[in-house]
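J.: make a model of this:
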Amino acid sequence: MNKNLILLNVLISMVLHGQDHDSVKIKPAVFSVNPKKAVTRNTSGINVGVLDDYKKQKINGLNLQANPLSLIYPLIPKAIPAPTEKTSTVTVNGLHISTGGMVDGEKLNGVGISIYHHARVTNGISLNFYNNTSGNLRGIHISGFANNSEKGYGLHMAFIGNYSDDFKGLQVSGFNESKKMRGVQIGLINKTENLKGFQLGFWNVNEKRKLPLINWNFKTKTKKS
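T.: Got it, this is the predicted structure:
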C-alpha cells in the first residue's frame, strides 16, 4: 500500500511539473484555457483550466479550475509545503474557484474557494475544504482541516488546527500553535513560544505559564545585546 501511495505522489508531481515553464511563450488574452503547450496567456478576464497546469502567468479576473486530484489528495503520504519563489507559478488577482486546488501558486489576491490551496502568498479571503498552506497568509481564511503559514495575519479558522511561525490577529481552532503570537488564540489547546495577547481554551501554554481556560502575556521577549 505504501508503495502505491509513493507512486501516486510521483505521478501527481509529473503531471503538475512535467513541462518546462521557461520554454513557453506568454501572451495577453481576455479569455484563455489551460493547459496549452505552445502559448500561455496572461489573462484579464476569464481563464478556464483543467488540472494544476500553470506557468509563470497572471490571471486578472475569474479563474475556474476543474481538478480531479481532489479525489486522491487525502492519499498523498507527505504534506505538501508552501511553494518557494523558484517553484511557484501562477498569480491570480480576483476570484479563484476550483474543484480541487493549486499546489504551486505564486499569489492569490482576492477570493479563493477550493478543496485545498498551496501558494507562496495569499491575500484576501479563502474557503477550503481541507487546508490552506501559504508562506504568507493574510486576511480571512477558513479551512475544514488546517491553516499553515510562515507569517499569518488576520482571522484564521480551522476545525483541526492553525499553525504559524509568526502570527498577528485571531486564531480559532481545535489546536492553535505558533512560535510568535501577537493577538488572541481560541481553541481546545493553544500553544505559543512568544506571546503578546490572550489565550482562551481548555489548556493554554506560553513562555510564562501553563493554565486552563485563560492565559496571557503582555511582556515580550527582548534581545540581549
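J.: make it CA atoms for all contacts and neighbour counts henceforth
T.: OK.
J.: next helix or strand past the strand ranked longest in the chain?
T.: Using DSSP state E, we find that the single longest strand of the chain is strand 175-205. Per DSSP states H and E, strand 175-205 leads on to strand 210-217 as the next helix or strand towards the C-terminus.
J.: who are the packing partners of that following strand?
T.: Counting by 3 or more C-alpha pairs under 8 Å, 6 or more residues apart in numbering; DSSP states H and E, the packing neighbours recorded for strand 210-217 are strand 175-205.
J.: quick one: contacts for the residue nearest the centre of the chain?
T.: In the chain, the centroid-proximal residue (C-alpha atoms, centre = their mean) is Thr133; its distance is 2.6 Å. Contacts for Thr133 were tallied using C-alpha atoms under 8 Å, 6 or more residues apart in numbering; they are Pro81, Ala82, His117, His118, Ala119, Asn147, Asn148, Ser149.
J.: and the fourth one, how close does it get to Gly101?
T.: His118 is 8 Å from Gly101, where distance means C-alpha to C-alpha, to the nearest Å.
J.: same question, the third one
T.: Summarising the geometry, the distance separating His117 from Gly101, computed by C-alpha to C-alpha, is 5 Å.
J.: for the last one, same thing?
T.: To Gly101, Ser149 is 17 Å away according to C-alpha to C-alpha.
J.: hmm, Ser88 is touching Gly105, no?
T.: Yes: contact criterion C-alpha atoms under 8 Å: Ser88 and Gly105 qualify, at 5.2 Å.
J.: more crowded one of these two?
T.: Higher neighbour count among Ser88 and Gly105: Gly105, with 28 against 21, using other C-alpha atoms under 10 Å.
J.: wait, the more buried one touches Glu85, no?
T.: No: with contact defined as C-alpha under 8 Å, Gly105 does not count as touching Glu85 (9.6 Å).
J.: please provide the structure for the following sequence as well, for comparison with the first:
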Amino acid sequence: MKTKFLMMISFFMVCIINAQDSLNAMDKPKFIAFSPSKATKNVNGMLIKYYDEIDQEIQPKKVNGVGLGFNGLGIFFPVLFLVNITSIDNWGINDIGSEPLPDKMNTINGMQLSIVNMEPTVTNGLELSLSSNISAPSVINGIAISPLYNFHHTTKGVAVSTFANVSQKCRGIQLALINICKDSRGIQIGFWNENGKRKMPLINWNFKNKKL
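T.: Okay, the predicted model is just below:
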C-alpha cells in the first residue's frame, strides 16, 4: 500500500515539474519568433508576423526589439484609400472607436516595420509602414511615419504621413495633407485639419480636455 502511495506521489510530482518546465519554456524570451503562434509570448529580438487577431487562442506578445509585418493584403489597402480620398469622412474612424485592450494586444518596445498592420498593437517607439494600422484599435506612443497614411486609435507623440493621419484620440502632433482626430489635444498641420473643436486649413489646435 505504501509503495503504491509513494508511486502515486512521485507520478504527481513529475507531472507538476513537467508542466512547470513547459510554462517556463513558453515564458522564456526568444531572439527570433513568428506570429501567429500560440507558443510565443516574449521576444527579445525580432518578431516576424503575418496577421494576429484578438483571439483567445492567440497569445499576445511582448517584443523588445523589432516587429516585422508581412501581410500581403496590405498592398491593396493604400490603393483603395487613395481612390476614396474625397470621402475622408467615411474612412473607418468609427470602426476604431472602441477602447483598446492592452492585455489582449501585442506590445512592441522598439520599432515596428510593416506594409500594413492589421493587428491590435501598442507600439512604444518608432513605427514605419506604407499605411500604419487598419481595422485594429492600435496605439502609438512615439513616432509614426508613413509615405501614405497613418491610422491609429490613439496617437501619443508625432504622426507624419503624406496623405492622411486619422485617429480617435491624439496627444501631440499630426502632420499630413489631411489630419482628423475626434479627441485631440495638440497641433495639426496640413491642407485640411479636423479635431473635436473645429475644422481649419493649414493649422489647427486644441489644448483643452474634451467635454463629456
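J.: does Pro74 of structure 1 belong to a helix, a strand or coil?
T.: helix (DSSP: H, G, I helix; E, B strand; the rest coil).
J.: what about it, how many residues close to it?
T.: Neighbour tally, Pro74 of structure 1, other C-alpha under 10 Å: 11.
J.: ok, Phe145 of structure 1 next?
T.: Neighbour count of Phe145 of structure 1, defined by other C-alpha under 10 Å: 19.
J.: now check structure 2 for the residue matching it.
T.: Superposed on structure 2 with TM-score structural alignment, Phe145 of structure 1 falls opposite Phe163.
J.: mind listing the strands for structure 2?
T.: Using DSSP E, strands in structure 2 cover 30-35, 42-49, 62-69, 106-117, 121-133, 139-146, 149-161, 164-175, 178-194, 199-206.
J.: now render these as a markdown table, adding distance to Met8 of structure 2.
T.: Output for these, formatted as a markdown table (distance: least, C-alpha to C-alpha, whole Å):
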| stretch | distance to Met8 of structure 2 |
| --- | --- |
| strand 30-35 | 36 |
| strand 42-49 | 35 |
| strand 62-69 | 39 |
| strand 106-117 | 41 |
| strand 121-133 | 46 |
| strand 139-146 | 50 |
| strand 149-161 | 54 |
| strand 164-175 | 58 |
| strand 178-194 | 61 |
| strand 199-206 | 69 |
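J.: quick one: closest of those to Gln20 of structure 2.
T.: With C-alpha to C-alpha as the criterion, Gln20 of structure 2 lies closest to strand 42-49 of the strands of structure 2, at 16.8 Å.
J.: in structure 1, what residue corresponds to Ala144 of structure 2?
T.: Going residue by residue (TM-score structural alignment), Ala144 of structure 2 aligns to Ser126.
J.: please report the distance of that match from Asn194 of structure 1.
T.: For Ser126 of structure 1, the distance to Asn194 of structure 1 (C-alpha to C-alpha) stands at 27 Å.
J.: looking at these two, which has the bigger crowd around it?
T.: Per other C-alpha under 10 Å, whichever of Ser126 of structure 1 and Asn194 has more neighbours is Ser126, with 27 against 21.
J.: give the contact list for the more buried one.
T.: With contact set as C-alpha under 8 Å, 6+ apart, Ser126 of structure 1 has these partners: Val111, Gly112, Ile113, Ser114, Ile140, His141, Ile142.
J.: to which residue of structure 2 is Lys107 of structure 1 aligned?
T.: Checking TM-score structural alignment: Lys107 of structure 1 goes with Val122.
J.: also Thr91 of structure 1?
T.: Alignment note: Thr91 of structure 1 maps to Thr107 in structure 2; criterion TM-score structural alignment.
J.: list the contacts of its match.
T.: Thr107 of structure 2 touches Pro60, Lys61, Lys62, Val63, Thr121, Val122, Thr123, Asn124, counting by C-alpha under 8 Å, 6+ apart.
J.: verify the contact between the fifth one and Asn141 for me.
T.: In other words, Thr121 of structure 2. No: counting by C-alpha under 8 Å, Thr121 of structure 2 stays clear of Asn141, with 10.8 Å between them.
J.: who touches both of Ser88 and Gly105 of structure 1?
T.: Common neighbours of Ser88 of structure 1 and Gly105 (C-alpha under 8 Å, 6+ apart) are Ala119, Arg120.
J.: before we move on, the earlier item: what about Thr121 and Asn141 of structure 2, which has more around it?
T.: Neighbours per residue (other C-alpha under 10 Å) separate Thr121 of structure 2 from Asn141, with Thr121 holding more: 29 against 18.
J.: how much space between the more buried one and Pro201 of structure 2?
T.: Taken as C-alpha to C-alpha, the span from Thr121 of structure 2 to Pro201 of structure 2 is 31 Å.
J.: and if you look at Val160 of structure 2?
T.: In this view, Val160 of structure 2 and Pro201 of structure 2 are 17 Å apart by C-alpha to C-alpha.
J.: more neighbours: those two, which one.
T.: Neighbour count, other C-alpha under 10 Å: between Val160 of structure 2 and Pro201, Val160 has more, with 23 against 15.
J.: so what's that one up against?
T.: By C-alpha under 8 Å, 6+ apart, the contact list for Val160 of structure 2 reads Ile143, Ala144, Ile145, Ser146, Asn150, Gln174, Leu175, Ala176.
J.: Thr154 is in contact with the first one, correct?
T.: No: Ile143 of structure 2 lies out of contact with Thr154 (C-alpha under 8 Å); the separation is 12.0 Å.
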